[in-house]
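Asks: Build the 3D model from these lines:
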Amino acid sequence: MVSTNDRRTAEGTEPEPQQPRHYSEEQILESVSPRRARKLLEATLAGGFRPEEDPARDNVAAGEGHMLLMPSVLGEWSGIKVATVSPGNPQRGLPRIQATYLLMDTATLSVRAFLEGNSLTTLRTPAISAVAADHLAPRDARTLVVFGTGPQALAHIEAFAVVRDFTEVVVCGRSPEKVEVAVEHARGLGLAARAGDAQDVRSADVVVCATSASEPLFDGALVPDSACVVAMGSHEPGARELDAALMGRAQVVVEDAATALREAGDVVLAIEDGTLCEESLVPLADIVTGAVAPATDRPRVFKCVGMSWEDLAVAVGIVEGSENDDV
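Replies: Just a heads-up that it's a prediction; the model follows:
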């Protein structure tokens, strides 16, 4: 009998397996700018990928929270994000959401990279929101109203500042201290900024909702017909940031209808309330490719919950490490 080692010697030495690279938060944020992340996602949709092809994320109860398993395949690359959500962690001095990403080549399913998952999420979520806002927001948008003061709120301010020339950013939040930090963050980007409240949506061109709220943040009737609203804070069917009245009068754009009907409380609850119908949901891919035109006579709402393909598209951009900021 010929041993495995003898066979390898007779047939030629097999190549040493490639060692996976590890990407820290700092390396991830240095590798891909918010602008490039947006363009990576937009190019994926414009290239014909349909988010409905993505597997549904698996939600597993654990402890006082849950684990999320998010696999995806895009051509020669495959990957999975393992994320955990533990609501009590902030009181422990720990992040509410923690995550790790494994990137593999599709041909052999060998792991090529491990990426710190929270920073990947912080990068890709505002990037998909910015793709939507770039297509749905008024070209002359000047006022951005942001609900929330956490990492996603700050990242959305940075990502949205690239797609429109805002002259004012208004930050709304429960903690005056955290609001002031967010205001200073916006000012550090060269934007005029101030603290505000729910009434400021009256003059908003773009509204971003990036909170952990389970009830509507403002009266949807106050939102101008010309405005674009992005809600990304919830991925649970029983929680919403936007009221049913706004969802009913708006053109509602989602990453994928089936995903929204499973996970987006803003959509699910508005349908239950009878103001929104499932058939009216517009896939973001149709907006990007021009198959459906943005409405001009009513608000445009983009409700996102985050999908696996978004993590994969940005992770590939990080690993491929292009120095060119264009796709």
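Asks: From here on, just use CA atoms for contacts and neighbour counts.
Replies: Fine.
Asks: Tell me where the chain has helices.
Replies: With DSSP state H, the ranges of helices along the chain come out as 4-11, 25-31, 34-46, 89-92, 117-136, 151-163, 176-188, 244-249, 257-263, 265-273, 284-289, 308-320.
Asks: For the comparison step, fold the sequence that follows:
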Amino acid sequence: MTADALPYLDAAAVTRLLAPAAAVEALAEVLREGLDPETCPARSAVPVPAGELLLMPAASGSWAGVKIAGVAPGNAALGLPRITGSYLLLDGATLRPRALLDGAALTALRTPAVSALAIRHLTARERPLDVVLFGSGPQAYGHVDALLAVRKLASVTVVGRDRGRAEGLAAYARGTGVPEARTGTAEAVAGADLVVCCTTARRPLFDGRLVGPGAVVVAVGSHEPDARETDTALVRRSEVWVEARTAALREAGDLLIPEAEGAIGPGHLTGTLADLVRGPGLPVPGHAPRLFKSVGMAWQDLAVAVAVHRAATG
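Replies: Sure, this is the predicted structure:
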């Protein structure tokens, strides 16, 4: 296969070919089939003048692939996306290239799908959820769509630094059929069933003592050991679920900072996403909040990229 013949799936194609619900199911399927996230290769991060290059390889079954992502904080001032990159999908047996996908669109699809898969198992389905959503960028929009794929939403309160962008996201949520969607402040977490954090913050976004018993908090914005979106108070009082113990204890500042403070130990982790998918199911949330901390892993990109490719090739 020549380079010219390699199929390219651009951002529009990735979004069109795979709905959020299908992305959630693609992740669940590979976990049910026995993939072990604990053995997934670690992410490589290389500092460059514009920001950071991330290299994320994975192989599973008859497929392999690698994402090269760029994180360029200065792009916002230029009107460009903060996350860039490409995904090279390979045949697992021969490692011959099969397709090239837009990496930013793939990330925007798979990260909310990971959150939604966890939320499907961590929340009760009996009634619609009141959601507080921190962030107003592409990941925030993706999370609205992914949440609606797994749960009914009673309300969405958007908390963002840019009021105009936050109001835009609230309007988008109303357009999807959410009965109530508005902007608000961090104190709104006190009345939330679900809190979703998808920001570039490096310090806690809210007071974890305000989160109610039985509420679920999902934090996806950081994969750096010295950055976090949630505080020590929340982590200490919560059940903590992660994608993989190895990745979380290597990259999740939300957990590593409280551990360095002596507030928790490695044994504080309750379980993993694979435990949730393969397990018998959890009881209705009780007196402790449930925190799902995601750092993003290469196996997730591979699972969703394969699903997109299959949809493209029929």
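Asks: Quantify their similarity with the TM-score.
Replies: Superposed pair, TM-score by TM-score structural alignment, normalised by the length of the second structure: 0.94. Supporting alignment: 309 aligned residues with a CA RMSD of 1.7 Å.
Asks: re the thing from before, of the helices of the first structure, which approaches residue 233 of the first structure most closely?
Replies: Residue 233 of the first structure lies closest to helix 151-163 among the helices of the first structure, at 8.6 Å (CA to CA).
Asks: what's the closest of the helices of the first structure to residue 56 of the first structure?
Replies: When those are compared by CA to CA, helix 257-263 sits nearest residue 56 of the first structure, at 7.2 Å.
Asks: How about the contacts made by residue 54 of the second structure?
Replies: 43, 44, 45, 46, 67, 68, 69, 70, 71 (CA atoms under 8 Å, 6 or more residues apart in numbering).
Asks: I'd like to know which of these are part of strands.
Replies: Applying DSSP state E to those, the entries found in strands are 44, 45, 46, 67, 68, 69, 70, 71.
Asks: Next one: the fourth one from residue 301 of the second structure, what distance?
Replies: Remark: distance between residue 67 of the second structure and residue 301 of the second structure (CA to CA, to the nearest Å) = 8 Å.
Asks: now the third one
Replies: In this structure, residue 46 of the second structure and residue 301 of the second structure are separated by 19 Å, where distance is defined by CA to CA.
Asks: Give me the more crowded residue out of those two.
Replies: residue 301 (26 against 11; other CA atoms under 10 Å).
Asks: The more buried one matches what in the first structure?
Replies: In the first structure, the residue matched to residue 301 of the second structure (TM-score structural alignment) is residue 311.
Asks: correct me, but residue 109 of the first structure touches residue 78?
Replies: Yes. Contact criterion CA atoms under 8 Å: residue 109 of the first structure and residue 78 qualify, at 7.4 Å.
Asks: More neighbours: those two, which one.
Replies: Using other CA under 10 Å as the criterion, residue 109 of the first structure and residue 78 rank with residue 78 on top: 25 against 13.
Asks: residues contacting the more buried one?
Replies: Counted by CA under 8 Å, 6+ apart, residue 78 of the first structure has contacts 71, 72, 103, 104, 105, 106, 109, 312.
Asks: Out of those residues, which sit inside strands?
Replies: Counted as lying in strands by DSSP E, out of the contacts of residue 78 of the first structure, are 71, 72, 103, 104, 105.
Asks: so what's the third one closest to, chain neighbours aside?
Replies: Read it as residue 103 of the first structure. residue 79 (4.4 Å; CA to CA, 6 or more residues apart in numbering).
Asks: now the aligned partner of that neighbour in the second structure: how far from residue 118 of the second structure?
Replies: Here residue 79 of the first structure is matched to residue 65 in the second structure, going by TM-score structural alignment. Going from residue 65 of the second structure to residue 118 of the second structure by CA to CA gives 24 Å.
Asks: on that earlier part again, please determine how far the residue nearest to residue 103 of the first structure is located from residue 240 of the first structure.
Replies: According to CA to CA, residue 79 of the first structure stands 29 Å off from residue 240 of the first structure.
Asks: repeat for residue 7 of the first structure
Replies: According to CA to CA, residue 7 of the first structure and residue 240 of the first structure sit 61 Å apart.
Asks: neighbour-wise, which of the two wins?
Replies: Neighbours per residue (other CA under 10 Å) separate residue 7 of the first structure from residue 240, with residue 240 holding more: 28 against 11.
Asks: which residues touch the alignment partner in the second structure of that one?
Replies: In the second structure, the residue paired with residue 240 of the first structure is residue 228, using TM-score structural alignment. For residue 228 of the second structure, the contacting residues are 201, 202, 203, 204, 221, 222, 252, 253, 254, by CA under 8 Å, 6+ apart.
Asks: Tally up the residues packed near the fifth one, please.
Replies: Meaning residue 221 of the second structure. By other CA under 10 Å, the residues close to residue 221 of the second structure number 24.
Asks: can I assume it is in contact with residue 204?
Replies: No. With contact defined as CA under 8 Å, residue 221 of the second structure does not reach residue 204; the gap is 11.2 Å.
Asks: intersection of neighbour lists for these two?
Replies: Counting by CA under 8 Å, 6+ apart, the contacts common to residue 221 of the second structure and residue 204 are 228, 229.
Asks: gap between the aligned partner of residue 172 of the second structure in the first structure and residue 146 of the first structure?
Replies: Alignment note (TM-score structural alignment): residue 172 of the second structure maps to residue 185 of the first structure. Applying CA to CA, the value for residue 185 of the first structure to residue 146 of the first structure is 12 Å.
Asks: who's more crowded, these two?
Replies: Neighbour count, other CA under 10 Å: between residue 185 of the first structure and residue 146, residue 146 has more, with 31 against 17.
Asks: Alignment lookup: the more buried one to the second structure.
Replies: Aligned counterpart of residue 146 of the first structure in the second structure: residue 133 (TM-score structural alignment).
Asks: related to what we said a few turns ago, if I pick the closest residue to the match of residue 240 of the first structure other than its chain neighbours, what's in contact with it?
Replies: Of all residues not flanking residue 228 of the second structure in the chain, residue 254 sits nearest, at 4.5 Å (CA to CA, 6+ apart). Counting by CA under 8 Å, 6+ apart, residue 254 of the second structure makes contact with 225, 227, 228, 229, 230, 231, 232, 235, 293.
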